[in-house]
Structure formats: structure tokens, C-alpha cells
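Enquirer: Sequence and predicted structure below; questions after.
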Amino acid sequence: MATVTLPATRGTSVAPVRRTSRRGRFFVPRLILAVLATLVILFPLYWMVVTALSTQKDLYSPGLHLWPQHLTWSNFSQPVHDFPVWTWFRNSTLIAVAVTAITVSCNLLAGYAFAKLRFRGRNALFLLLLSTMMIPVQAIMIAQFKFTIHLGLYGNVWAVILPESATVFGIFLARQFFLAIPDELIEAARVDGAGQLRIFRSIVLPLCRPLLAVLTLLTAMSEWNAFAWPLVVLFGNHELFTLPIGMVTDLQGQYSSNYGAIMAMSLLMISPLIVLFVLFQRYFVQGLARSGIK
């Protein structure tokens, strides 16, 4: 709230005049709108929790129940007992961690090269790389599958990890972030005798924590939820099934009418992503803002 004081004339005293700022006038409506939007967004997650903790009888009972009438944990314990859920969880974790580590490393190195290194055809190569984003994944899946078979990787986790070793969007995001780093900082390190790898490791990498958070979250979420490609290359080895594949091919077939068990396993599946986003949300917002993504 701004305070405006008028100049006083001789023999008179003028009280300060308060003027309400535009931002303060709309604070309460904006706060109410933000709260309503948050409730709408979080309601599906809340409904998943309610369904996962409700008995089968309560789910089919008439009326709308916003809280479990009879609290139960059998929707979590029964699928874990009937199916190798923890094996699926372990496979998903292993693949997601490996893909995230390799992909983020390749995207950072490629983005730095396109942003800070000078070589012939750099812009043309970058535009050609961006043009591949218009090609649907389904259009290259057959060729990618044949290539996987020729390499002898069918039914192996490397068939899922290697094709995801770099992403065009990640390279673009890294390049946009590195363009904001002053060239004078890199030139000063080069004058002191530092090589490209030393400059990248000691100067550039410590400055890109927000970018690391963005790339890590996007890659981990994409790979954790991946279904089509892992199903194609891992279908011959049930021991390597991930959570999405196991839930659709095995669990959903037996528990097609048991919505409580399905929601319980779905809640188990998305829990790591929620925890990961809560831990890195501050860096995630900073990374998107500094990379020029509006």
C-alpha cells in the first residue's frame, strides 16, 4: 500500500493520503482462484486415495462418498501377494535411473556444443535435429525394432535404455539455457588454460542446477510412464516387465472390476514421481524460466 504525502502549506496540516495499489486490490480474488484451481487439480489424486482405501462393497454402494466408509489396506496387500509388483517396481526404477543418467548427460553435452562451440554447419545441423521432432514415434518404431533385433538386444533392458540415450527436446532445452551463460566467463577460463571438458565440468555444470532439475524430472517422468516401446522389446521376458506393462497385461486382467486394487497400484506407481517433483519443484520452475520456455 503506497502512502502519498501532500506538501503542507503555512498554518495548515495535511494528513497522509493512502492509495491502494492495483496488486493489493486483486489479491483476495486471485488467492481464491488459485485455491479453487488447486482443489480441482488435486481432486483426482484425492479420489485415487479414497478408492484405494475403500472396500469393494463401498465402491458399489449408492451415493457419493468422499471418505472411505470402511478403511482397508487389502487393495495394496492383495495385488502385491498375487503378482511380482516389487519386481516390476525394481525394473522400472533401474530403467528410469539408467535412462535418466545417460539422457541427461548426452543432452547437456550436446546442448553445450550447440550453444558455445563454433563449428561449420552448426545452425543447419541444429535445425535438422529440431525437424525430427515432427516425426511421430510410431513411424520409426518398426525400423527401431528391427535394429534392436539385429543388435541382439530383444528381451533385454538395454533395448529400452539405449534408444532413449538422448532426446531432441532435452538438447534444445539445454542449448537455450547455455546461451544465457556469458561467453566472457568461458573465454576467461580458456585464457587461463582450461580445456573444454574442464570448462564444462568446473564452470558451466555448477551453474546449471535448474537445468539439471528440469531434464531429470522430464526424463524420469517420461521413462517411468513409458509403455509402448518397453512392451514391444520386453514382451518376450516377463521377468523384466515394468510397472506400466505389468499393470496392464497382468494385474488389470485379473482385477478388471476391482477398482480399489487398480487405484492402489496406480497410486504406488505415481508416488515416486510426486516425491521427485516436490523435492525439485523450485529448481524446475527456475530451469523452465531461464531456458526461455514460456
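Expert: Done, it's in.
Enquirer: from here on, contacts and neighbour counts on C-alpha atoms
Expert: OK.
Enquirer: From residue 97, how far out is residue 223?
Expert: Distance, residue 223 to residue 97, by Cα to Cα, to the nearest Å: 9 Å.
Enquirer: can you check residue 25 too?
Expert: For residue 25, the distance to residue 97 - Cα to Cα - is 47 Å.
Enquirer: Check residue 77 too.
Expert: Residue 77 is 26 Å from residue 97, by Cα to Cα.
Enquirer: If you count surrounding residues, which of the two has more?
Expert: Neighbours per residue, other Cα atoms under 10 Å: of residue 77 and residue 97, the larger number sits with residue 97, 18 against 13.
Enquirer: host element of that one?
Expert: Element membership for residue 97, per DSSP states H and E: helix 85-116.
Enquirer: other SSEs contacting that helix?
Expert: Helix 85-116 is packed against helix 122-131, helix 158-161, helix 168-179, helix 209-224, helix 243-246, with contacts defined by 3 or more Cα pairs under 8 Å, 6 or more residues apart in numbering; DSSP states H and E.
Enquirer: part of a helix, is residue 232?
Expert: Yes: residue state for residue 232 (DSSP: H, G, I helix; E, B strand; the rest coil) corresponds to a helix.
Enquirer: Comparison target below:
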Amino acid sequence: MSQPIVTDTPAGTPAVPTSAPDRARAQRRRRRQRIGTAVRFVAALALCAVLLFPLYWMVVVALSSRAELLGGTLRLWPRELTLSNVERVFAAFPVLTWFGNSVAISLTVSLLTVTVNLMAGYAFAHLRFRGSNVLFLLCLSTMMLPVQVIMVALFELVTGMGLYGSYWAVILPSAASAFGIFLARQFILGIPRDLIEAARLDGAGNWSVFSRIVLPLSKPLIAVLFFMSLLQSWNDFAWPLIALKQNELFTLPIGLLYLQGQFGSDYGGTMAFALLDVAPMVAIFLIFQRYFIQGFARSGIR
């Protein structure tokens, strides 16, 4: 009976099978791996097509002529590309003003949210004070309350402070989020405690530890918090509709209301307007997706 030939291999490298049965098993294993990779690739490609088709259809409708839209002959790609829908929307509404309002409100909310959430997350992660766990649980419990429950009380609050009808009526109520605080706490707990203890032994205070150690190591977390708050503030509709009363202070989601007619809708103009609303968020996600994924992975969120 023949015995497999064993060859000397360097330490740490797998032995190459030399017998016929071993080679056959290795070939079958490689074949299964290639088939599995191909199946996963096809499944991922199909899922991407399903998720991206609404965005693609938005682009098609926005670039189609009005005659093609009204004639019911719309195809997967328009016969003639046109910017008439975009031009009509820009001529009829102050789109640039609404876009600037959305940018100003969203950036301010995002900066405030990142600052408050990082500080609160560091406090809950490394500062020990009486009632910290109870306060953290109370903070998390607010995530179970829909915003519609507190709108009346919030409206009375901003009206009593004299902020109704201004940017700050939209910005200040969104300056922190319970989920952002939770995410920041989980991320900061993953930072090696030895670094923080070594800094404190060298005489560093809480602010020095936070600014010199925690912040430089929290770039993925900052990207996640910034993008989440920016996306939420950019798409917020209900509260800005209540808190803003002047037309020149409206944001893009509120502006979409003006494109809804009483007896019909301008689908081409609506899609052109919606494309302007969606495009900045898609671009920001594509640019910062690496930090976005790292922040979730290191925070223990799956």
C-alpha cells in the first residue's frame, strides 16, 4: 500500500498535499470557496441594485422632459435628457435660500451634537459620581419617546424663551441625542484605560485627558456622530415646519410641500428638488464611509 510523500516545509506554512486523495479534497474545497464567493458577490450585487434603483429612478424622472412624463412613455432611460425640471424649480422657488438654511441649521446642529455627546459620553464612561448609572438609564429611556409626544411642551418652551420663528428654535432642541451619548460612551470605554490612568498619574486633569487622549483617538466616532446628526437634521420635517414661520427661513424638506399641487403633482420638478435634497448626504456618506463603519464597529454596535 503506497504511503503519501511528506516533504519538509518551513515552520508556520501548511504542508502541500501530495497524495491523490488529498489533492482531490483540496481541489473540491477551493471549488466550493470559489462558488461561495461568486454567490455572495451576485447576492450583494442584486441587493445593491434593489437599494439603488429608487435613486436611479429619481435621476431618470428629474432629467426627463415634461411631455415624456405626461405622455406615459417614460423608459428606464429618457429619450432626451433635459434640465427643464431643474430650471423650472429654481425659477419658481427660492431653492438656494432653502438650501443655505438647511446647510446652516444642519452644520450647527451637528457641531453642537458632536460636542455635547462626546463630553457626556466621556463623563458616563470615566467619571464616577453619585447617580451616574441612574442618570444614564434615564437618558436612554428618552429614546422610547417619539418626538410627537413632546412637541407641545417643546413649542411652549421655545415660545417662552422668545426663540419661536428663528433658527435657534430648531437648533437648540437637537443639540444632543440619547443614542449619540450611548454610542460615545461605548466607544470611549473601548479606549485603553491604561492611557488615561498614565495621563492622570502625570498630573493631567479631566479636560487634558479628554482633549489630548480621547479626542485624537475618537475620529471614527466623531465621523459617525457628525454624519448621523447631519442626516437627521437635514431630513427633519415636522419640527422645523412648526418652529419656522417665515418663508425665507424654510429648509429643503419643507420646500417640497410647495411642489404638491391641489389637483396634480409636478413629478419632474419634485424629483429634481428631491435629488438636490438627497445628493449632498450621499456624497458625504461616500467620502466618510470608512470612518462611519469603524465608529460603529469599535462601539460594539452591530
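Expert: That came in fine, so what should we check first? Quantities reported herein were computed from a predicted structural model and do not represent experimental measurements.
Enquirer: ok so, going back, most tightly packed of the helices and strands packed on helix 85-116 of structure 1?
Expert: helix 243-246 (a mean of 24; mean count of other Cα atoms under 10 Å).
Enquirer: Where in structure 2 does that helix fall?
Expert: Against structure 2, the aligned range for helix 243-246 of structure 1 is residues 252-255 (TM-score structural alignment).
Enquirer: Also stretch 191-210 of structure 1?
Expert: Stretch 191-210 of structure 1 covers residues 201-220 of structure 2 once aligned (TM-score structural alignment).
Enquirer: What of stretch 28-35 of structure 1?
Expert: Taking TM-score structural alignment, stretch 28-35 of structure 1 hits residues 38-45 over in structure 2.
Enquirer: what about the matching stretch, how far off from structure 1?
Expert: For stretch 38-45 of structure 2, the mean deviation from structure 1 after alignment is 0.6 Å (mean Cα distance after the TM-score superposition for structure 1).
Enquirer: And the contacts of the match of stretch 191-210 of structure 1?
Expert: Stretch 201-220 of structure 2 has contacts (Cα atoms under 8 Å, 6 or more residues apart in numbering) with 122, 187-188, 191, 195-196, 199-200, 291-295.
Enquirer: next one: the one helix or strand residue 284 of structure 1 maps to to chain centre, how far?
Expert: Counting by DSSP H and E, the element that carries residue 284 of structure 1 is helix 259-290. Distance, stretch centre to chain centre, for helix 259-290 of structure 1: 8 Å (Cα atoms, centre = their mean, to the nearest Å).
Enquirer: Then stretch 5-23 of structure 1?
Expert: 52 Å.
Enquirer: give me the element the corresponding residue of structure 2 for residue 69 of structure 1 is part of.
Expert: When structure 2 is aligned by TM-score structural alignment, residue 69 of structure 1 is paired with residue 79. Using DSSP H and E, residue 79 of structure 2 is not contained in any helix or strand.
Enquirer: Counting neighbours, what do you get for residue 47 of structure 2?
Expert: 11.
Enquirer: Could you measure from it over to residue 76 of structure 2?
Expert: Distance from residue 47 of structure 2 to residue 76 of structure 2, by Cα to Cα: 19 Å.
Enquirer: Likewise for residue 258 of structure 2?
Expert: From residue 258 of structure 2 to residue 76 of structure 2 the distance is 27 Å (Cα to Cα).
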